[in-house]
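Trainee: 3D model of this:
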Amino acid sequence: MPGLTTVLFLVLAFTWRPPLVITDLWQDPLKNLQMVVGPAAALGLGLAAGLARMTRSTILEALFDDYVRTARSKGLRENAVVGRHVMRNALLPVVTTSGGAMGALIGGAVATETAFGVPGLGSYLVQALNARDWIVIQNLVLIYGTIAVLINMLVDLSYAWIDPRIRYS
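Mentor: Next up, the predicted model:
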């Protein structure tokens, strides 16, 4: 589970307590933002660090390729070289990894919502598991599966946008 230790750290170290009454998003946006910061940090910190390391390493690897040297020798500015040539090739592994990490985020959301007491599909799934409500469990698994398939489809379709050499026919 991504961020499970981060969840425990945030809950214990900062003595974070969820609000007793959940307000409507448009009634009190600041209170809702305070309610979301802890779970979002617990879910995102570990995955963001891994993606940042991967982005850095793929960019550094692409900076020393022959096509980058050729683009620099043509007289292109460094911003144009990095933006047009380096980033397009360096982003493909990052997008692939981030698409795969979405499954971990979905699974981690169940534990994070339960630990922080935030109402959502994850805590609803835990309540349904405790009550052995099989219809709700099946529907939530179907929803989570559909979300995962849609994310993977968007990742695959984004390859052609990132790298024009990739064509789907």
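Trainee: could you use CA atoms for every contact and neighbour count after this?
Mentor: Will do.
Trainee: now the top helix by length along the chain, how far from the chain's geometric center?
Mentor: Ranked by number of residues, the top helix in the chain under DSSP state H is helix 29-63. Put simply, helix 29-63 sits 7 Å off its chain's centre (C-alpha atoms, centre = their mean, to the nearest Å).
Trainee: next, the structure of the following sequence, for comparison with the previous one:
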Amino acid sequence: MRQRTGRRIGVIVGAGTVIGVAMVLLGMEPRLVLVGCVVAAVGATTWLLVDLANVVAPVSWYNYGTVADTSARSDPSVQTLQTRLRTPARRRRRVAPLDRVRADPTDEITAALLDVIEDHLVAGHGIDMLIDPHAAAEALGPELARFVTDSKTRRSMAQPRTLAYTLTLIEDFSDQQHLA
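Mentor: A predicted model of the protein is given here:
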């Protein structure tokens, strides 16, 4: 440590001497005390920055500002769907060579959403959609009830432009279940 400190002070004194001599030789008539103070200040600042660079870890600005809400975790199925929504390229499925009709990706999403809704109805309210559809519709609310019962509404609510809203409705429904 002392050797490194002595070397740094030697570099600062040497740099100040070289700068002062160069200024005198060039006829600048420098005030050597002022030049020495400036060189010492610049050297000390550089010394400090080099030492800090060895101690400080770099900051990842990519996810800066995103704060995870740890108070209420959403359902794992909903988290999976949100992940699929953010990265659609990873979601490509292999289609059998003989199968010329390709399945619509919204069918996979709506099936998963219906499973999540049904699981929350059974777990939180003890309601089976097939046995008691009226109680299920009452517990779900008008928008989610239309999503469950009407295939046209289900297809429109599973489109990329409205899927985030649909996921929010399902999360709100599941949060109400946890609060009850």
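Trainee: list the TM-score for the superposed pair.
Mentor: For these two chains in superposition, a TM-score of 0.28 is obtained (TM-score structural alignment, normalised by the length of the first structure); 74 aligned residues with a C-alpha RMSD of 4.4 Å.
Trainee: circling back to that earlier point, what comes up buried for the next helix-or-strand element following the longest helix of the first structure?
Mentor: Downstream of helix 29-63 of the first structure, the next assigned helix or strand under DSSP states H and E is helix 66-73. Neighbour counts over helix 66-73 of the first structure (16 or more other C-alpha atoms under 10 Å) mark Val68, Ala71 as buried.
Trainee: show me how far helix 66-73 of the first structure is from its chain's centre.
Mentor: 33 Å.
Trainee: next SSE downstream of that helix?
Mentor: Using DSSP H and E, the first helix or strand after helix 66-73 of the first structure is helix 78-80.
Trainee: and the helix or strand just after that following helix, what does it pack onto?
Mentor: Heading C-terminal from helix 78-80 of the first structure, the first helix or strand you meet, by DSSP H and E, is helix 87-116. Judged by 3 or more C-alpha pairs under 8 Å, 6 or more residues apart in numbering; DSSP states H and E, helix 87-116 of the first structure is in contact with helix 4-13, helix 29-63, helix 121-131, helix 134-162.
Trainee: with distance to Met87 of the first structure added, can I get these in a markdown table?
Mentor: Putting those into a markdown table (distance: least, C-alpha to C-alpha, whole Å) gives the following:
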| stretch | distance to Met87 of the first structure |
| --- | --- |
| helix 4-13 | 31 |
| helix 29-63 | 7 |
| helix 121-131 | 35 |
| helix 134-162 | 9 |
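Trainee: rebuild these as JSON lines, extending it with mean neighbour count and distance to Glu113 of the first structure.
Mentor: Shown next, in JSON lines, are those (neighbours: other C-alpha atoms under 10 Å; distance: least, C-alpha to C-alpha, whole Å):
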{"stretch": "helix 4-13", "mean neighbour count": "15", "distance to Glu113 of the first structure": "10"}
{"stretch": "helix 29-63", "mean neighbour count": "16", "distance to Glu113 of the first structure": "7"}
{"stretch": "helix 121-131", "mean neighbour count": "16", "distance to Glu113 of the first structure": "6"}
{"stretch": "helix 134-162", "mean neighbour count": "14", "distance to Glu113 of the first structure": "15"}
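Trainee: the longest helix of the first structure relative to helix 4-13, how many degrees between them?
Mentor: For helix 29-63 of the first structure against helix 4-13, the angle by axes from the mean of the first three to the mean of the last three C-alpha atoms, to 10 degrees is 140 degrees.
Trainee: tell me the helices and strands packed up against helix 29-63 of the first structure.
Mentor: Using 3+ C-alpha pairs under 8 Å, 6+ apart: helix 29-63 of the first structure touches helix 4-13, helix 87-116.
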